[in-house]
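Q: The sequence isn't on hand, but the structure is:
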């Protein structure tokens, strides 16, 4: 399965009672696909996987698959305690997902061989292709990454660390050890901000949280990068992404909460975030709106 273009990580809408708002989810996903997403990664970090129970998760995956209508691949998040990760993986397969993004195990630190064991145990619960998330306490050594990449169902690695020395070692080790297509992509928060650095390592694919609330900006940036329009890329990085990243770093969890606020600013009621996250202050929402409007102007939207 080949992924290309801008990868869309939708938020998970909640209604006033705190339940998954399935109608809003369907509209949100359908809008993203119509805008030109290259793939949908649902119930992942931006989708508050950490705050979903199995019933919530099942509704989100089923709704995303239905709204996508087979136009692009749908990957669903899985992770946490190994038994829970296996249950989520099975549920995603049963609801028609095309693949999984395997996020870190719950809390504990572990040796590299333990991470490999974790991946093997979750992968064994499903026939779906799996992308492994390299982030947090799931920090793979080059040798462990190569061992994981040798598992036939594992098709890629999403880097959320930004340790370029380690990532280069992983890429070289995996490419030498695995004789098949294997995808690496930039999964840092607000990934566009580091796209030029990742492209220097030959990692061109990236996730885009901005696409969830401003696909016009995300697509303008992508077109600028792929077409070699350095002036447009630098303007967006300087006048949109830099202020956005600065605001994001004001409060832990804003990498998700700001995105959800942005979706609301664009007219779709997706509710607030679940604990332990908090919604942005009115001052920060107003600041986000100014940043977004600047980005839309640069993008010509």
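A: Received it, and whenever you're ready, just let me know what you need. These numbers were taken from a predicted model, which means no experiment stands behind them.
Q: going forward, measure contacts and count neighbours with C-alpha atoms only.
A: Will do.
Q: Which residue, other than its chain neighbours, is closest to residue 266?
A: residue 213 (6.7 Å; C-alpha to C-alpha, 6 or more residues apart in numbering).
Q: correct me, but that neighbour touches residue 257?
A: No. Counting by C-alpha atoms under 8 Å, residue 213 does not reach residue 257; the two are 11.7 Å apart.
Q: who's more crowded, those two?
A: More neighbours surround residue 213 than the other of residue 213 and residue 257, with 25 against 22 (other C-alpha atoms under 10 Å).
Q: Can you list the buried residues in the longest helix belonging to the chain?
A: Secondary structure of the chain per DSSP state H: the longest helix is helix 282-299. By 16 or more other C-alpha atoms under 10 Å, the buried positions in helix 282-299 come out as 284, 285, 288, 289, 291, 292, 293, 294, 295, 296, 298, 299.
Q: got another, please set it beside the one above:
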């Protein structure tokens, strides 16, 4: 569904996406039927333009390459006619990342999410080579995922400017928390900036961002959509009021690891997606209770 050419006013993957959890059954195996149902709910009921599959929230470090391919293929089959399906393929090995990129393309993905190589902390020149290799591995458009709190290093502004010259590197999932540096790249390039932290959606929109790849949006999708739509329509006052209403649920989902809070809350909602694979654990009941209360306070539960 995705054309790798775009402008800032025509986001390459729509405006609202969720990094979807990966459902497992009672034996801890991949549950494709539940994945299909969850994808359809997010797209059809919560008005998502796209889904990111096999991201951190999807517990990608614990799933096999074969499971990743099967999950992408199932979600593409379920909602690919009406949503952009982006596959997370980033690892701290350039070779493996390129292999996963080709696999995701073969499974029908519309785009690729490539996270900064984690733990090994390569130099910026290594980051350039890594992202360019991933973009060269297929014909699919690429989102660079900049999240130094997890990866250990940022994609520096100069590096991002250089990456923007690649014709298939079209977007950034921005979880760096440096809005001024993001604004510099937005001003100097055609890269489409998506908030990678739910709570920075409106600040990022205000400097030229295009939307959100969210986690709380498993529950807050309609509210996030209203914020984005209000801003795009030029109604800043409404966007601000809605954002202030949403902040407790945007931030509250991270009282535990995003994937664990989402799965626990989905179960409370009657949409169980199974347990988490080790080493992740479900949060304590009182932590989930507190988040459910926040959702109830804004009529989202």
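A: Happy to help now that I have it. Since this is a predicted model, take the numbers as computed values, not measurements.
Q: quick check, residue 51 of the second structure in a strand?
A: Yes. Judged by DSSP: H, G, I helix; E, B strand; the rest coil, residue 51 of the second structure forms part of a strand.
Q: Neighbours of the aligned residue in the first structure for residue 274 of the second structure, how many?
A: The alignment partner of residue 274 of the second structure in the first structure, by TM-score structural alignment, is residue 271. Residues near residue 271 of the first structure, counting by other C-alpha under 10 Å, number 23.
Q: So residue 271 of the first structure sits against residue 14, correct?
A: Yes. Using C-alpha under 8 Å, residue 271 of the first structure makes contact with residue 14 at a distance of 5.0 Å.
Q: quick one: contacts for residue 166 of the second structure?
A: Taking C-alpha atoms under 8 Å, 6 or more residues apart in numbering, we find residue 166 of the second structure in contact with 132, 135.
Q: Report the separation between it and residue 287 of the second structure.
A: Counting by C-alpha to C-alpha, to the nearest Å, the gap from residue 166 of the second structure to residue 287 of the second structure is 43 Å.
Q: Likewise for residue 102 of the second structure?
A: Residue 102 of the second structure sits 39 Å away from residue 287 of the second structure, going by C-alpha to C-alpha.
Q: which residue ranges form the strands in the first structure?
A: Assigned by DSSP state E, the strands in the first structure fall at 6-8, 39-42, 74-78, 99-102, 130-134, 154-159, 183-186, 205-208.
Q: so how much does the third one differ from the second structure once superposed?
A: Compared with the second structure after fitting, strand 74-78 of the first structure deviates on average by 0.6 Å (mean C-alpha distance after the TM-score superposition for the first structure).
Q: Ok, the first one next?
A: In the superposition against the second structure, strand 6-8 of the first structure averages 1.7 Å from its aligned positions (mean C-alpha distance after the TM-score superposition for the first structure).
Q: same question, the fifth one
A: For strand 130-134 of the first structure, the mean deviation from the second structure after alignment is 0.9 Å (mean C-alpha distance after the TM-score superposition for the first structure).
Q: isn't residue 295 of the first structure right up against residue 237?
A: No. Applying C-alpha under 8 Å as the test, residue 295 of the first structure and residue 237 come out as separate, 9.4 Å apart.
Q: Could you tell me how many residues sit around residue 158 of the first structure?
A: Residue 158 of the first structure: 22 neighbours (other C-alpha under 10 Å).
Q: what do you get for the one 4 residues further on?
A: Other residues near residue 162 of the first structure come to 17 when the count uses other C-alpha under 10 Å.
Q: just the one 5 residues further on next, same as before
A: Neighbouring residues of residue 167 of the first structure were enumerated by other C-alpha under 10 Å; the total is 21.
Q: what does residue 141 of the second structure give?
A: Neighbours of residue 141 of the second structure using other C-alpha under 10 Å come to 23.
Q: same check, this time on residue 128 of the second structure
A: Neighbours around residue 128 of the second structure, by other C-alpha under 10 Å: 16.
Q: how close does it sit to residue 179 of the second structure?
A: 21 Å.
Q: Run through the residues that contact residue 242 of the first structure.
A: Contacts of residue 242 of the first structure (C-alpha under 8 Å, 6+ apart): residue 193.
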